[in-house]
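A.B. asks: give the three-dimensional model of this entry:
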Amino acid sequence: MGSLDLVLKFILVVLVLALSSLGLIFVHDFITQSPYFGIKTIHISGAASLSDSALLSQAGIKMGDNILAVNLKTARARLVAHPWIRDAAIQRRIPSTLAITVFEQTAVARAAMAEDFQVLVDLQGQPFKPYEPETEPQTAGLPEIKGLRLESLDPLSPASRFGFKGKLHQGVMELLALDTRSLVRKITADKDLGIDFTTDFFKAHKAVGEIPVTLKLGFDGFKEKFAGTSKILDYMDGFAVEKRVRLIDFFNIRSVTITLEDKDILPGTT
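C.D. replies: Take a look at the predicted model:
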């Protein structure tokens, strides 16, 4: 009799567990399929380069989806996989609202990798996507960088990504930081000659006019040479110079050379 009681108790426990599991499954299915929890409102903030529809498509979310069935971790991973999205956060607001915040990349320049291929460069000076002005017109006016080469950022790591590094790269980023009015046209980096910097920054000077001026800055002292350019042009503005300044060579800081239109060269000054 005792053995029969144990068997009956075991069967009863199994039945209770089975019914409980079925009940939980039923509750789960009811909640995750109930129209009450369907997404009716989506708040999106931080998106400038991507439309709301493109962002939702990237996240794999659409209006009407059950808010409890949305896998927030997966949706966020899909968002940050987009080259324009640096980071993202998604929050549920029960019963039917989803809040999505994205932190976009900021493109500060475009770097030439080959004759017909350029990449966008972010605030840290690293490439993050191809330059495509036809579909992204907001990037069309960015300054062009030439002479940088992609390198492994961590050669000892098998998962290392490629980017820019080294003295020339640091110099380029320093010059972009000096360009507070976004007037840089082109920066050319050369391992032997240093950095050339073409800008509209000095167009207000009579000695320059409407055409950009190029500064040959060498490898260092960029801030001082930038300030020195203003002093030189202030001085030249006081004279009736018929030909405009097109290039100032600071490579040898002891003998600055100024090239005018038609490649006329003024004597070096100490």
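A.B. asks: CA atoms for contacts and neighbours, from now on please.
C.D. replies: Noted.
A.B. asks: how about the lengthiest helix in the chain: buried residues?
C.D. replies: Across the chain, the helix with the greatest residue count (assigned by DSSP state H) is helix 2-33. Residues 31-33 are the ones in helix 2-33 that count as buried (16 or more other CA atoms under 10 Å).
A.B. asks: just these now: which is nearest residue 111?
C.D. replies: Using CA to CA, residue 32 is the member of the buried residues of helix 2-33 that lies nearest residue 111, at 47.7 Å.
A.B. asks: what does stretch 230-249 contact?
C.D. replies: The contact list for stretch 230-249 (CA atoms under 8 Å, 6 or more residues apart in numbering) reads 202, 205-209, 211-217, 229, 256-261.
A.B. asks: gap between the two ends of that stretch?
C.D. replies: End-to-end distance of stretch 230-249: 14 Å, with CA to CA, to the nearest Å as the criterion.
A.B. asks: so residue 42 touches residue 101, yeah?
C.D. replies: No: here residue 42 does not reach residue 101: they are 10.6 Å apart, not a contact under CA atoms under 8 Å.
A.B. asks: buried subset of the contacts of stretch 230-249 as a ChimeraX selection?
C.D. replies: Buried members of those, defined by 16+ other CA under 10 Å, are picked up in ChimeraX with:
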select :202,205,206,207,208,209,212,213,214,215,216,217,229,256,257,258,259,260
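A.B. asks: here's the other one to compare against:
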Amino acid sequence: MNSTRESRWTLTRLFITLLLSVFFLILYRELTEWRYFETKQILVTGNSRISEKEIILQAGVEPGTNLVQLNLSAVRKQLLAHPWIEDAQVEWRVPSAVGITVREHQPLAVFDIDRRYTVNVQGKIFKIWDGTEPDHLPVVEGLKFSDLGISGISHSIPFNTVMDVLTSGKSSDCVIPNEMIQRVLLDRELGVTLLIVPNEKTYNINEIKLGYEGYPVKYERLQDLLNYLKHRQNGIMIDSVNLTNPDRIVIAPIHTESLDEDDLNEDDKEEV
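C.D. replies: Got it, this is the predicted structure:
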């Protein structure tokens, strides 16, 4: 008797499951064919570099797409495949809109490692340099791929050194903002040298040797030097400044030999 009752209950459950399956299939078909759920509007936010049209094209969502059929996860993956998109969120906004929110990579510099790569503010390579980047990005030379912390390995000291300099240069009140830096040259023994855009504000300085570590103090000393030159009326123009030792600044005026405090004659020697 019990066996017969269990068989009937099993058949009943199978029948109910079948009915529910058929019901949901019919419901899904009706929803996917119902014009009420057709995409009528695609809302894009968070973009500045990438156009709204390009983002929609990358997402693969078109007006008329049925929202019930839309795979939001797949759309997000398509958006993340775009080289300038760091993160993206896609949502269905009832009844007939798709919302796309993107976060774009913020370019910091170009790393020249065999070929040129564009790096964001986290120090992550996000695309091969192709000339579409902002013109003012500094070009970093002297790093290796092994410095980048790929495959879970920690970033190297040279990499962190370069990032310290570039992060400092993001500040608008930095004495040498990144917009003024043409190239960052890394020497593994001597540290960092900046080749900057000559201008009157920096007395046409071409090169600043920073070495390793202590950059806030070195930038303060550089600012002191620029303030000193501002009030000195002899029209001195400097080719390079060596701040490797911030307690002993070495300058090389344009078209002269490199001088330090001991090499200056009495007429030129002043406390900076």
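A.B. asks: following element in sequence after the longest helix of structure 1, please.
C.D. replies: Counting by DSSP states H and E, the next helix or strand C-terminal to helix 2-33 of structure 1 is strand 41-45.
A.B. asks: and the helix or strand just after that following strand, how far from structure 2 on average?
C.D. replies: Reading on from strand 41-45 of structure 1 to the C-terminus, the next helix or strand found by DSSP H and E is helix 52-59. With the two structures superposed, helix 52-59 of structure 1 lies on average 2.1 Å from its match in structure 2, counting by mean CA distance after the TM-score superposition for structure 1.
A.B. asks: matching residues in structure 2 for the next helix or strand along the chain from helix 52-59 of structure 1?
C.D. replies: Tracing the chain past helix 52-59 of structure 1, the next element assigned as helix or strand by DSSP H and E is helix 72-80. Applying TM-score structural alignment, one finds that helix 72-80 of structure 1 aligns to the residue range 72-80 of structure 2.
A.B. asks: mind listing what's buried along that stretch?
C.D. replies: For stretch 72-80 of structure 2, burial by neighbour count (16+ other CA under 10 Å) applies to 72, 75-76, 78-80.
A.B. asks: next one: stretch 114-125 of structure 2
C.D. replies: Under the neighbour-count rule (16+ other CA under 10 Å), stretch 114-125 of structure 2 has 116-120, 123-125 buried.
A.B. asks: which of those fall in strands?
C.D. replies: Secondary structure of these is defined by DSSP state E; positions in strands are 116-120, 125.
A.B. asks: run through who's touching stretch 72-88 of structure 1.
C.D. replies: Residues lying outside stretch 72-88 of structure 1 but in contact with it, judged by CA under 8 Å, 6+ apart, are 49-50, 55, 58-61, 89-91, 100-105, 128-129.
A.B. asks: so how far is it off the chain centroid?
C.D. replies: Here the centre of mass of C-alpha atoms in stretch 72-88 of structure 1, compared against the chain's by CA atoms, centre = their mean, to the nearest Å, lies 14 Å away.
A.B. asks: after the helix or strand that contains residue 98 of structure 1 comes which helix or strand?
C.D. replies: Counting by DSSP H and E, the element that carries residue 98 of structure 1 is strand 97-104. Scanning the chain past strand 97-104 of structure 1 towards its C-terminal end, the next helix or strand to appear is strand 109-114 (assignment: DSSP H and E).
A.B. asks: so what secondary structure elements neighbour that following strand?
C.D. replies: Using 3 or more CA pairs under 8 Å, 6 or more residues apart in numbering; DSSP states H and E, the elements in contact with strand 109-114 of structure 1 are strand 117-121, strand 144-146.
A.B. asks: quick one: it to chain centroid distance?
C.D. replies: Its chain's C-alpha centre lies 14 Å from the corresponding centre of strand 109-114 of structure 1 when counted by CA atoms, centre = their mean.
A.B. asks: ranges for the helices of the stretch 101-250 of structure 2?
C.D. replies: When assigned using DSSP state H, counting those that start in this stretch, the helices of the stretch 101-250 of structure 2 occupy the ranges 157-169, 215-231.
A.B. asks: contacting residues for the counterpart of residue 116 of structure 2 in structure 1?
C.D. replies: Taking TM-score structural alignment for the superposition, residue 116 of structure 2 sits opposite residue 118 in structure 1. The neighbourhood of residue 118 of structure 1, defined by CA under 8 Å, 6+ apart, consists of 110-112, 130-131.
A.B. asks: chain neighbours aside, what residue packs nearest to residue 118 of structure 1?
C.D. replies: Nearest residue to residue 118 of structure 1 in three dimensions, chain neighbours excluded: residue 112, at 4.3 Å (CA to CA, 6 or more residues apart in numbering).
A.B. asks: one more: residue 50 of structure 2?
C.D. replies: In this structure, residue 50 of structure 2 finds its nearest non-sequential neighbour in residue 84, 7.6 Å apart by CA to CA, 6+ apart.
A.B. asks: do residue 47 of structure 1 as well
C.D. replies: In this structure, residue 47 of structure 1 finds its nearest non-sequential neighbour in residue 102, 6.1 Å apart by CA to CA, 6+ apart.
A.B. asks: neighbours of that neighbour, how many?
C.D. replies: Residue 102 of structure 1 has 22 neighbouring residues, counting by other CA atoms under 10 Å.
A.B. asks: need the contact partners of stretch 167-186 of structure 1.
C.D. replies: By CA under 8 Å, 6+ apart, the list of residues contacting stretch 167-186 of structure 1 from outside reads 108, 125, 142-146, 148, 187, 189-191, 194-195, 197-201, 212, 219-220, 222-223.
A.B. asks: now do it: distance from first to last residue.
C.D. replies: End-to-end distance of stretch 167-186 of structure 1: 18 Å, with CA to CA as the criterion.
A.B. asks: save the buried residues of helix 2-33 of structure 1 as CSV, and put in distance to residue 164 of structure 1 too.
C.D. replies: Rendered in CSV, the data for the buried residues of helix 2-33 of structure 1 read as follows (distance: CA to CA, whole Å):
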residue, distance to residue 164 of structure 1
31, 50
32, 47
33, 49
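A.B. asks: closest to residue 266 of structure 1 out of those residues?
C.D. replies: The closest of the buried residues of helix 2-33 of structure 1, once distances to residue 266 of structure 1 are taken by CA to CA, is residue 32, at 78.2 Å.
A.B. asks: which one of the helices of the stretch 101-250 of structure 2 is the most hemmed in?
C.D. replies: Most buried of these, by mean neighbour count (mean count of other CA atoms under 10 Å): helix 157-169, with a mean of 18.
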